[in-house]
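Asker: Sharing a sequence plus its predicted fold:
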Amino acid sequence: MRIALGVEYCGSTFHGWQSQPQGNTVQDVLESALHAIAGQPIGVICAGRTDAGVHASHQVVHFDAPVERPLTAWVRGVNSNLPEGVAVRWVQPVGDEFHARFSARGRRYRYLLLNRPQRLGLWHGRAGWFHLPLDLTAMQAAAARLPGEHNFSAFRAAGCQAKTPVKTMWRAEIRQQGNLIVFDFEASAFLHHMVRNLVGSLVYIGKGAQAPGWIDELLQARDRKLAAPTFSPDGLYFRGPIYEAHWGLPDPDDDFLDGVLK
């Protein structure tokens, strides 16, 4: 039986999602917890790998269960074997044709940025930080140029393994409450470090180093060296994949932080 799980985690103490020889990744601890319930090794496939320090409010994984267990065991039982900072939120059987990564038609990311002179205390590890005042209107004008199909090479990490830098951005919005700035991105797919590189360039525009039209120049130049440095991973949240309704899976997000950010 193929099983899908919804997982959330704080990435601050992990070396990213993907299993590594030295361990201490989200995949490592999740597979270990599943092993404890199944009594034998279980490998999982995720919807979107995250780097060290990056969080997820709704990661989706699938695995083929080698044994029968009550569905509650894949939530409560697994959670009892997971370390702090990682939790399974839901479980659902799916057809063998479902694939957490390849069945997704899009993905969502959110970046939280604290904009104030003082460094982070309470938000340490949970948000990015910029000390100079930022022009929200200028950043919004720049972000409005991102939706559509573009070559995002200017925002692509050198080690990115994607077959093509051409992606379709559906949503790029920025809003602010107090000194917290929220960046929301939704696209068909994302390149490695793409969101963090976009945020870095939008911050350059916000601080007045560039005009909003600079985004157009970067998209046309397709040169990573011309864009801003990669921003901190601390404020990046994978909000989940987007699947067709026929899979019957929970929505990729439950309005993460929207209850306090209006």
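Answerer: Cool, got the structure.

Asker: For the rest of this, base every contact and every neighbour count on C-alpha atoms.
Answerer: Fine.

Asker: Can you list the buried residues in the longest strand that the chain contains?
Answerer: Longest strand in the chain by number of residues, with DSSP state E as the criterion: strand 166-177. Under the neighbour-count criterion of 16 or more other C-alpha atoms under 10 Å, strand 166-177 has 166-174, 176 buried.

Asker: Could you give the number of residues near the closest residue to Ala228 other than its chain neighbours?
Answerer: Distances taken as C-alpha to C-alpha, 6 or more residues apart in numbering place Ser201 nearest to Ala228, at 4.8 Å, with adjacent residues excluded. For Ser201, the count of nearby residues is 26 (other C-alpha atoms under 10 Å).

Asker: after the strand or helix carrying Ser201 comes which helix or strand?
Answerer: Following DSSP states H and E, one finds Ser201 within helix 194-206. For helix 194-206, the following helix or strand on the C-terminal side (DSSP H and E) is helix 214-221.

Asker: Below is structure B, check it against A:
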Amino acid sequence: MRNLLMKVNYDGTCYDGFQTQPKGNTIQDRLEQAILHLTGETTKITASGRTDAGVHAYGQPFNFTTSSQIPLERWCLALNARLPQDIVVTEAREVPLSFHSRRGAKRKTYRYTINGNRFPDPFQRRWQHHHPVQLDIPAMQQGLTHLIGTHDFTSFASRRSTKTSHVRTIFEAHMEIDRSMCRPSSTDQGVIYTYVTGSGFLQHMVRIIMGTLIHVGEGKLQADEVAEILAACDRAAAGPTAMSQGLALMSVEYEESWE
């Protein structure tokens, strides 16, 4: 028996998230169907974590056991030939049977993308949250700093969260702005990328963080109120859940030996 670790990129627009659902319209369902068609084996894959409906990923790790002797170098092309075009497997390697994609993950980085230009980008619309109204970006950056460290993130977790503990650690968080598509003499603000790296994330956590920061940018909240919201441990204290299409899982890191 072999334990294979793979990475998959996907555009989550047309799917009901990563984890399998009764309707069968998830990334996991498509991957397991492709493996079945390729090997004849019915298997359950384990991913580094779930992504919500409409959320995307660059390099989502997943692993599964197989008795197939297909050479490693053939797996990606063979699976991609059996997958929709918006799901692409990019890496395959063999790992010890003890390896577990979710339990072994040490750091995860998500990126949320806001298009702050007056008009949406028709080519990137599935990967951006369009917000044409002016945002106070420095205030949003200040608010973001209050979330770095180890905290109880109950205020930023879905009310449907079933986790016994909402304590998580945010290692890094910052914003980057790409103004290359701004029109001269316009109110365009550019494309605003927010990167958040943590030990793990609760359901809707990054999206609620972003919905709260957008309220800061709109002047509905002060930057320092983010610290008060965090301390409240009350979902009602935070802002709305931001739209899913702006969110993408960017990377997952394991122990050095698995990099």
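Answerer: Everything's here; your move. Please read all numbers here as calculations on a predicted model, not as lab measurements.

Asker: coming back round to it: average distance between the helix holding Ser201 of structure 1 and structure 2?
Answerer: Compared with structure 2 after the fit, helix 194-206 of structure 1 shows a mean deviation of 0.5 Å (mean C-alpha distance after the TM-score superposition for structure 1).

Asker: which bit of structure 2 covers that helix?
Answerer: Against structure 2, the aligned range for helix 194-206 of structure 1 is residues 205-217 (TM-score structural alignment).

Asker: can you give me the helices in structure 1?
Answerer: 26-38, 76-79, 136-143, 194-206, 214-221 (DSSP state H).

Asker: among these, which is the most enclosed?
Answerer: Of all these, helix 194-206 has the most neighbours on average by mean count of other C-alpha atoms under 10 Å, namely a mean of 24.

Asker: What is that helix packed up against?
Answerer: helix 136-143 (3 or more C-alpha pairs under 8 Å, 6 or more residues apart in numbering; DSSP states H and E).

Asker: Show me how far the helix it packs on is from its chain's centre.
Answerer: For helix 136-143 of structure 1, the separation from the chain centroid amounts to 22 Å (computed by C-alpha atoms, centre = their mean, to the nearest Å).

Asker: before we move on, the earlier item: quick one: the longest strand of structure 1 to helix 136-143, angle?
Answerer: 170 degrees (axes from the mean of the first three to the mean of the last three C-alpha atoms, to 10 degrees).

Asker: Mean per-residue distance, strand 166-177 of structure 1 versus structure 2.
Answerer: With mean C-alpha distance after the TM-score superposition for structure 1, strand 166-177 of structure 1 averages 0.9 Å from its match.

Asker: tell me which strands and helices that strand is in contact with?
Answerer: Taking 3+ C-alpha pairs under 8 Å, 6+ apart as the contact cut, strand 166-177 of structure 1 packs with helix 136-143, strand 148-151, strand 180-187.

Asker: Tell me how many other residues crowd Ala52 of structure 1.
Answerer: There are 18 residues near Ala52 of structure 1, going by other C-alpha under 10 Å.

Asker: re earlier: the helix holding Ser201 of structure 1 to helix 136-143, inter-axis angle?
Answerer: Inter-element angle recorded for helix 194-206 of structure 1 and helix 136-143: 130 degrees (by the same axes, to 10 degrees).

Asker: Run through who's touching helix 194-206 of structure 1.
Answerer: Residues from elsewhere that reach helix 194-206 of structure 1, judged by C-alpha atoms under 8 Å, 6 or more residues apart in numbering: 109, 111, 133-136, 138-139, 142-143, 152, 155-157, 183, 185, 210-212, 214-215, 227-233, 236.

Asker: Mark which of those are buried, thanks.
Answerer: Buried among the contacts of helix 194-206 of structure 1 (16+ other C-alpha under 10 Å): 109, 111, 134, 136, 138-139, 142-143, 152, 155-157, 183, 185, 211-212, 214-215, 227-233, 236.

Asker: Could you find the counterpart of Met250 of structure 2 in structure 1?
Answerer: With TM-score structural alignment as the criterion, Met250 of structure 2 matches Arg239.

Asker: Check Ala231 of structure 2 too.
Answerer: By TM-score structural alignment, Ala231 of structure 2 lines up with Gln220.

Asker: my guess is Asp86 of structure 2 meets Asp11, correct?
Answerer: Yes - here Asp86 of structure 2 reaches Asp11: they are 5.4 Å apart, a contact under C-alpha atoms under 8 Å.

Asker: Looking at the two, which is more packed in?
Answerer: Asp11 (20 against 14).

Asker: show me what contacts that one?
Answerer: Counting by C-alpha under 8 Å, 6+ apart, Asp11 of structure 2 makes contact with 54-57, 86-87.

Asker: Tell me how far it lies from Thr194 of structure 2.
Answerer: Separation of Asp11 of structure 2 from Thr194 of structure 2 (C-alpha to C-alpha, to the nearest Å) stands at 19 Å.

Asker: Over to Lys220 of structure 2?
Answerer: 19 Å.

Asker: and if you look at Asp121 of structure 2?
Answerer: On the measure of C-alpha to C-alpha, Asp121 of structure 2 and Thr194 of structure 2 end up 18 Å apart.
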